[in-house]
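S.K.: Provided below are the primary sequence and the corresponding predicted coordinates.
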Amino acid sequence: MESGSVTTPFGRRPMTLGMLASQASVRKIEPGQSIDKWKLYRALCEAKPLLGVTDRALAVLNALLSFYPKGELSGENGLVVFPSNAQLSLRAHGMAEQTIRRHLAALIEAGLLIRKDSPNGKRYARKEQGGEIREAFGFSLAPLLVRAEEIERLAAEVAAERLQLQRLRERLTLCRRDISKLIEMALEEGGAGDWNKIHLHFRAVIDRLPRSPSADQVATTLDELELLREEIVNQLEMQVKAQNESGNAQHFERHIQNSNPKPIIELEPGFETKQGAAADDRSAGSAEPITRIPKNEERGGKTATTNSASSANDRLKSFPLGLVLQACPEIAAYGPQGSVGTWRDLMAAAVVVRSMLGVSPSAYEQACEIMGPENAATVMACVLERAGHINSAGGYLRDLTRRAERGEFAIGPMLMALARSNSPVSGRTG
């Protein structure tokens, strides 16, 4: 059994006030107090950041606990273990004895162990004739029993903080996804507003977040992004409301214009028909607007192609030049003087890239006719950015042109995907 006297360290190791306080706290153990040693060890591993111990030190403590013969720590069974450093090394998976001594000193400094040295510094136990231990010299586990409630409380705090950080990260991920999708939609739909500036502000907020942020840092970033998301949603809702009001007004005007069931224009051919005219003449006169449609269709395919190209050009939305250069930075090297500052520079660089990638002039001219010169230059910049993944740049451009003519292609998703992949923080958490 342990004695209640103060024990000083052997050899040149000095006595400290911390050691004295740890030994004084051992006297506070209540009779019958006990705790499961492995349950307490799991709590120690959880509370490790707040206790100031390392995982290697906990591995040494685990080896010490394995030498305690009972499953529960209790003062009635004695709380001193006395293995040698060689035995500790075997239980600690071959850890060097010098390393074991260093971690034992760290555990004593953290107040988790008490060193009870013998007169010669050896670790051993003296037993009674019946085999009971009368006095043991080694390491006392009494501080673990005294601080059991504190250790469990610290473990609960660490677990709660980890759970809070996980929930904040989930909210941050959802908020980032919402903002990214809303900006992409606004750019694709041509919403009013400086969406390039909003996107740059969004990236700046994300860039300020470190790779391994704390809960406070994640909460601060989340507050900024939630405010930005609210502003974006309000701006888009105002635009939708304005469009709905405009659409209702136009519908009301059309309702007034068409309220007469028999317009004068439809009755005019009947008034102009003479009384003696034949029924064939009246039917021919009333069918005149219908016979004009086939005549327009018979004028040639060039007019139909021009109309489809014009409609496809109207459907495709242009994007800010800054966003195009952010998503496709490689195109800048092919501009005049090695840079791109205007749309004219981008179109000139696209012509150079077209020739370099082996795209025929006819394919590029058709893309300019269907998509518009700016959008065609933007597509060429995207093709250059993905040149390593495209087998035939000319065939790829013709396919995109045909899809744009049918209204099945939008530049926005492709541009935003490249912008995200070229972002310097594209691989971060959050």
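M.R.: Nice, thanks for sending it over.

S.K.: when you work out contacts or count neighbours from here on, use the C-alpha atoms and nothing else.
M.R.: Will do.

S.K.: how far is the helix or strand containing Leu418 from where the chain is centred?
M.R.: Assessed by DSSP states H and E, Leu418 sits inside helix 411-421. Its chain's C-alpha centre and that of helix 411-421 lie 17 Å apart, by C-alpha atoms, centre = their mean, to the nearest Å.

S.K.: likewise stretch 158-176?
M.R.: Using C-alpha atoms, centre = their mean, the offset of stretch 158-176 from its chain centre is 12 Å.

S.K.: before we move on, what about stretch 354-367?
M.R.: 38 Å.

S.K.: which residues are contacting it?
M.R.: 373, 376, 380, 384, 393-394, 397-398, 401 (C-alpha atoms under 8 Å, 6 or more residues apart in numbering).

S.K.: Serialize those residues to a markdown table and add fields for distance to His103.
M.R.: As requested, those are exported to a markdown table (distance: C-alpha to C-alpha, whole Å):
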| residue | distance to His103 |
| --- | --- |
| Pro373 | 70 |
| Ala376 | 67 |
| Met380 | 62 |
| Leu384 | 58 |
| Ala393 | 63 |
| Gly394 | 67 |
| Leu397 | 66 |
| Arg398 | 69 |
| Thr401 | 69 |
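
S.K.: strands along this protein, start to end?
M.R.: 34-36, 72-74, 80-81, 114-116, 124-127, 133-140 (DSSP state E).

S.K.: wait, doesn't Cys45 sit right on Ala59?
M.R.: No - applying C-alpha atoms under 8 Å, one finds Cys45 not in contact with Ala59, separated by 9.7 Å.

S.K.: take a look at this one as well, against the first:
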Amino acid sequence: METGNISTPFGRRSVSLAEIRRQRAVSESKAAERSVDKWKVLRDASAAMTLLGIHSNSVAVLDALISFYPESEFRPDAQLIVFPSNMQLSLRAHGMPNSTMRRHLALLVDAGLIIRKDSANGKRYARKDKSGSVESAFGFDLSPLLVRAGELATMAQEVMAERAALRRAKESLTICRRDVRKLITAALEEEAPGNWSLIEGTYLALVQRIPRSPTVTEVRELLEEMRMLKEEALNLLEDNENDANPSINHAPIEQHIQNSKTESFFEFEPRSGKERGGNLSDNIEPQRSQLKSFPLGLVLRACPEICDYGPNGAIASWRDLMSAAVVVRSMMGVSPSAYQDACEIMGAENAAVAVACILERNNMINSAGGYLRNLTHRCEIGEFSIGPMLMALLNARSDGQRRAG
């Protein structure tokens, strides 16, 4: 085995067995490598720096080192050791401090991109023969860049391919997000039948899961879930169209919820078949009044206290809100039957919103259970809407913040 090309660092710096193996690999394969453009190798190393475990400042130091090599190509038969002083190297590294420069030189050595060739006293210099040719040099050996040129090019291609895949996945996710958001908005504005509040809660939960710096795998998983949600929304709209078309579906036509162009956002929904004073013993089952659904964000702004009872102290979806409402219901002493009646008359989501509103005003309500039963009865006869209750809480909170400011 050739031992002349194996070098250890000067002073207290230690050498690892991995560095010895890399030096041996460079020594054994150097003669077999062809010439390569030094700046192309630098570009490949820069593109693959995340895989190499180096940083942008490390690339800046490597750029400075390569600039001291006089030729444009790394050749197997050339002297690939550069020996700049710390001052010269710092100047070409855009004035990088010596402490920072030493740290990144160590990173380049650990990454196997350069090898230290230290002299007996640790100085960097070259000794020339009588003809002026460099006989021996001590400094930084750039031979690993020549040996690993093909490997670095492959790594750079992999990184670029992954970046392209990530960019395409992000674009697809953005488009799918836009489609789902606009489908939900259109359905809510036009009061399309269906549990659109639950779909919106699922959408918001998916959006909140998007990391600040996601990987390709994370984006693709979220994209798949978002596409499933989009398909679910489209299927629900298609089912509603089929139900509304007598030529397709001959089932009895249910009461149609008409979106009037009134200025009031909290308009009552049409009355159910049960009128005030009606006989509950009739064979015709009374239909419960349908309340409008409100955005989850609006509910949480008006009723922030219920967030403390959600999973992990937060509410990210309608499912979380309904789970928190069950906890709060028990805490406030509301009987299960009272809450069940509210769910049947108002709907599970609106019943949860009602509980959240009662929690906000709990210090002013003597009996939370009796209050909820009263709201349920008023809803059943068409005299109650959650909208004014929410807006009253929202306005009170806004007034309190203005006075505090």
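M.R.: On my side now, so go ahead. Keep in mind that what you see is a predicted model, and the values were worked out from it rather than measured.

S.K.: if we can go back for a sec, narrow the contacts of stretch 354-367 of the first structure to those in helices?
M.R.: 373, 376, 380, 384, 393-394, 397-398, 401 (DSSP state H).

S.K.: among those residues, the buried ones, what's the PyMOL command?
M.R.: To isolate the buried ones among these in PyMOL, judged by 16 or more other C-alpha atoms under 10 Å, type:
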select buried, resi 373+376+380+384+393+394+397+398+401
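
S.K.: which of the ones in helices among the contacts of stretch 354-367 of the first structure sit farthest apart?
M.R.: Pairwise distances across these (C-alpha to C-alpha) peak at 17.7 Å, for the pair Pro373 and Ala393.

S.K.: and the closest residue to Met160 of the second structure other than its chain neighbours, how far is that from Glu151 of the second structure?
M.R.: Spatially, and ignoring its direct neighbours in sequence, Met160 of the second structure is nearest to Ala47 (7.5 Å; C-alpha to C-alpha, 6 or more residues apart in numbering). As judged by C-alpha to C-alpha, to the nearest Å, Ala47 of the second structure and Glu151 of the second structure stand 12 Å apart.

S.K.: between those two, which has more neighbouring residues?
M.R.: Ala47 (20 against 14; other C-alpha atoms under 10 Å).

S.K.: list the residues that contact the more buried one.
M.R.: By C-alpha under 8 Å, 6+ apart, the neighbours of Ala47 of the second structure are 156, 159-160.

S.K.: now that we have those, which one has the most neighbours?
M.R.: With neighbours taken as other C-alpha under 10 Å, the top of the contacts of Ala47 of the second structure is Ala156, carrying 22 neighbours.

S.K.: that one contacts Leu42, doesn't it?
M.R.: No - contact status for Ala156 of the second structure versus Leu42: not in contact, 10.6 Å apart, counting by C-alpha under 8 Å.

S.K.: Lys182 of the second structure: neighbouring residues, count only.
M.R.: Lys182 of the second structure: 12 neighbours (other C-alpha under 10 Å).

S.K.: what's it aligned with over in the first structure?
M.R.: Lys182 of the second structure maps onto Lys181 in the first structure when the alignment is built from TM-score structural alignment.

S.K.: mind listing residues that contact stretch 69-83 of the first structure?
M.R.: 1-2, 29, 31-38, 64, 67-68, 123-125, 136-142, 145.

S.K.: could you tell me which of those residues count as buried?
M.R.: The buried subset of these (16+ other C-alpha under 10 Å) comprises 1-2, 29, 34, 37, 64, 68, 123-125, 136-142, 145.

S.K.: how much space between Gly270 of the first structure and Met416 of the first structure?
M.R.: Gly270 of the first structure is 60 Å from Met416 of the first structure, by C-alpha to C-alpha.

S.K.: between those two, who's got more neighbours?
M.R.: Higher neighbour count among Gly270 of the first structure and Met416: Met416, with 21 against 13, using other C-alpha under 10 Å.

S.K.: would you check that that one makes contact with Leu182?
M.R.: No - between Met416 of the first structure and Leu182 there is no contact under C-alpha under 8 Å: 11.6 Å.

S.K.: one step back: from Glu189 of the first structure, how far out is the match of Lys182 of the second structure?
M.R.: Distance from Lys181 of the first structure to Glu189 of the first structure, by C-alpha to C-alpha: 12 Å.

S.K.: number of nearby residues for Glu191 of the second structure?
M.R.: Neighbours of Glu191 of the second structure (other C-alpha under 10 Å): 16.

S.K.: actually, Arg126 of the first structure.
M.R.: Neighbours around Arg126 of the first structure, by other C-alpha under 10 Å: 13.

S.K.: roughly how far apart are the residue located most distally from the centre of the second structure and Ser27 of the second structure?
M.R.: Using C-alpha atoms, centre = their mean, the residue of the second structure lying farthest from its centre is Lys130. It sits 64.2 Å away. Per C-alpha to C-alpha, Lys130 of the second structure is found 27 Å from Ser27 of the second structure.

S.K.: roughly how far does the counterpart of Ser72 of the second structure in the first structure sit from Glu135 of the first structure?
M.R.: Matched across to the first structure, Ser72 of the second structure falls on Gly71, judged by TM-score structural alignment. As judged by C-alpha to C-alpha, Gly71 of the first structure and Glu135 of the first structure stand 21 Å apart.

S.K.: in the second structure, which residue is most central in space?
M.R.: Pro211 (1.6 Å).

S.K.: so Asp178 of the first structure makes contact with Arg229?
M.R.: Yes - at 7.4 Å, Asp178 of the first structure counts as touching Arg229 under the criterion of C-alpha under 8 Å.
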